[in-house]
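Undergrad: Just need the structure, nothing else, for what follows:
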Amino acid sequence: MPLHIETPVVRSQALSRLSGKEVWLKLEALQPPGSFKLRGVGAACEHHAQRGARRLISSSGGNAGIAVAYSGRMLGLPVTVYVPESTTQHARDLIKREGATVVVHGASWQEANALAQTQVSADTAFVHPFDDELLWRGHATLVDELAAAACNFDAIVLSVGGGGLLCGVVEGLRRNGLSHIPVIAVETAGADSLAQSVAAGSRIELPAITSVATSLGAKQICAGAFDVVHSHDLRSQVVTDQDAILACQRFLDDHRLLVEPACGASLALAYGALPDALAPFKRPLFVVCGGATTSARQLERWRTER
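TA: Predicted structure coming up:
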């Protein structure tokens, strides 16, 4: 039985009136650990448990680690999550609340991930936060649900970090006969490895993550996500941290759901950032990917500091 839940897809009256379009929302923020990550992570953890894993290890900037910790608790397996120093104390506490051990190491996810890899043993399964076909198949169930609901959309808007959600959504579109639907992939400046890779024509690695959207903090997108650039109608967009933060605050007022800037990046387009990005579409669907690692108070601090 899957660990994730089927989430609602709803028409947003507030965003439809604001944009003059028919705006749809896939509410992944309602997953038990607070983000879409549970779809792929849960599928991967179940896969490893069925094959005899006695322990789970992961590396994460926050939300993937929370999802692994939740999955481990549901499956009765101990979990250790390696996080970078940039991971908020709130995120670390949420991982611990699920019963997992947290190890803090390095300035970025890459350093935490390198240490995590050294701890894998014969009875231990490593759960990658984004670069794993098991995850992508799990994330693709999001589109399966949209297809089953007969939701009529003409573009999908989503946020991109390491690229796992992007890979999963494109896989879901393909297996549901929806390959013609464009994907608008949004990042924040300072965490925009996809956009810079598209511009360079090859995968680049950012020297550092300088955005507040640390959940988008993979310095390099996975190879599978870069392949999507050449195999699907992908439209890369970059917004500012301020755009993402303000979108989170307005979305909270409009929909009574708190999401973090990594999710606010894509929602920023619904609130008027980069208006040309949505101009060709009449019925865009936004993946409200969620994120449990921030608070309304933190959003306000970021807004006033920037």
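Undergrad: Going by C-alpha atoms from here, please, whenever you check contacts or count neighbours.
TA: OK.
Undergrad: Same question for stretch 235-247: list its buried residues.
TA: Ser236, Gln237, Val238, Val239, Thr240, Asp241, Gln242, Asp243, Ala244, Ile245, Leu246, Ala247 (16 or more other CA atoms under 10 Å).
Undergrad: What of stretch 26-33?
TA: For stretch 26-33, by 16+ other CA under 10 Å, it's Lys26, Leu27, Glu28, Ala29, Leu30, Gln31, Pro33.
Undergrad: To check against the first, give me the structure of this:
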Amino acid sequence: MTEHFHLSTPLLESASMSKRVGTPVYLKMENCQPSGSFKVRGIGHLCQQLARQSKGVVCSSGGNAGMAAAYVARKMGVPATIIVPSSSPQLVSQRLQHQGATVKIIGKVWDDANAEALRLAETEGLTYVPPFDHPLLWKGHATMIAEVAASLGPSVKPGAVLVSVGGGGLLCGVIQGMKDVGWMDVPIVALETVGADCFNAAIKAGSIVTLDDITSEAKCLGAKTVCRKAFEYSQCSELTIISEVVTDQQALRAIETFLDEERVLVEMACGAALAAVYSGLIRRLQDEGRLPTQLGPLLVVVCGGSSINMEQLANLKHKLQI
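TA: Next comes the predicted model:
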């Protein structure tokens, strides 16, 4: 039997969010995963397939993929080396070390860290664990949609699915899961923050683009280039993907409101999806005719995040002058 490293997470209905949008809002609580985010689904599945006989895994990460890789490696009894960019909070390095990982800080953004991870995989014979761009990751992430469909039952289909996009791994997994359960007609609202919006930029340009820099404080959304599969999905006529961008301030207000109302602290990357409800974006999309006025229940993927604590929240408020 294949051991799963992820949990089947709760699906909660939020009374306060439902009131804001006038339709039930369901929260898929991926923050409850043992590594703090959804990443453990895909990374657990990939490591099962590729790292059983490995002499070690190496992963480049702004936080969550690294936490998942470190957790899975520890459970499998395999050494983990996690390469983080200097933009990651110190808190991330500490949490990685608590999981028993070797942490190396390389470069300023994820792309720099990733180049080093690939080099180590090559020179030291380690198993490279990509943070978002691999079919095995997407297959693992797809399990969350199967769980939601089982919880809602066959008679309920969401009116829309809200998901944050960084490199596009979660989006690809969600779409694969929606294919599996027959939800291909359900629109997806894909959220990014200004300054970490490689998916939105690619859609506008009509081709994959690489951002000059990551200027958003949502560092865990900080891939400068979206994965090809996510871009291909955005061009697919069978799917409705609405790409929207929120400000760092909106994402931060969203995580504060979520903390107040739902008693859960998540990071800025997750706040992007929550902001779609809290900032009135869903209502705007309805007014613009891009989402139906009579909207079925919303499914929000609460992707979680391990790079946040109260001190980090205070720092963000200071930086963003909220």
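Undergrad: what would the buried residues of stretch 26-33 of structure 1 look like in TSV with distance to Gln220 of structure 1 and secondary structure?
TA: TSV is the format used below for the buried residues of stretch 26-33 of structure 1 (distance: CA to CA, whole Å; DSSP: H, G, I helix; E, B strand; the rest coil):
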residue	distance to Gln220 of structure 1	secondary structure
Lys26	26	strand
Leu27	27	strand
Glu28	24	helix
Ala29	25	helix
Leu30	28	helix
Gln31	26	coil
Pro33	25	coil
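Undergrad: Could you give the separation of stretch 111-125 of structure 2 from the chain centroid?
TA: 23 Å (CA atoms, centre = their mean, to the nearest Å).
Undergrad: Identify the residue spatially nearest to Ala265 of structure 1, adjacent ones excluded.
TA: The shortest distance from Ala265 of structure 1 to any non-neighbouring residue, by CA to CA, 6 or more residues apart in numbering, is to Ala244 (4.4 Å).
Undergrad: got the residue ranges for the helices in the stretch 151-300 of structure 2?
TA: Remark: helices assigned in the stretch 151-300 of structure 2 by DSSP state H, counting those that start in this stretch are 169-181, 198-205, 228-234, 248-262, 268-278, 281-287.
Undergrad: now for the buried residues of stretch 235-247 of structure 1, which pair is the farthest apart?
TA: Ser236 and Leu246 (20.4 Å; CA to CA).
Undergrad: To which residue of structure 2 is Ser211 of structure 1 aligned?
TA: Using TM-score structural alignment, the partner of Ser211 of structure 1 in structure 2 is Ser216.
Undergrad: List the contacts of that match.
TA: Thr193, Val194, Gly195, Ala196, Gly222, Asp248 (CA atoms under 8 Å, 6 or more residues apart in numbering).
Undergrad: what's the spacing between it and Pro131 of structure 2?
TA: 19 Å (CA to CA, to the nearest Å).
Undergrad: One more: Pro292 of structure 2?
TA: For Pro292 of structure 2, the distance to Pro131 of structure 2 - CA to CA - is 34 Å.
Undergrad: Looking at the two, which one has more neighbours?
TA: Pro131 (24 against 14; other CA atoms under 10 Å).
Undergrad: Tell me the residue in structure 1 aligned with that one.
TA: Checking TM-score structural alignment: Pro131 of structure 2 goes with Pro129.
Undergrad: which residue sits closest to Ser86 of structure 2, ignoring its sequence neighbours?
TA: Residue nearest to Ser86 of structure 2 in three dimensions, not counting chain neighbours: Lys108, with 5.0 Å by CA to CA, 6+ apart.
Undergrad: rewinding a little: now the contacts of Ser216 of structure 2 as TSV including distance to Ser16 of structure 2?
TA: Listed next are the contacts of Ser216 of structure 2 as TSV, based on distance: CA to CA, whole Å:
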residue	distance to Ser16 of structure 2
Thr193	23
Val194	26
Gly195	29
Ala196	28
Gly222	30
Asp248	22
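Undergrad: between those residues, which is closest to Tyr71 of structure 2?
TA: Closest to Tyr71 of structure 2, out of all of the contacts of Ser216 of structure 2 and judged by CA to CA, is Gly222, at 21.8 Å.
Undergrad: any chance you could map the strands in structure 1?
TA: Applying DSSP state E to structure 1 gives strands spanning 9-11, 24-27, 55-59, 79-83, 101-104, 124-127, 155-159, 183-188, 234-239, 284-288.
Undergrad: Check what contacts the fourth one and list those residues.
TA: Translated: strand 79-83 of structure 1. Contacts for strand 79-83 of structure 1 (CA under 8 Å, 6+ apart): 55-62, 65, 68-69, 72, 95, 99-106, 109, 112-113, 115-116.
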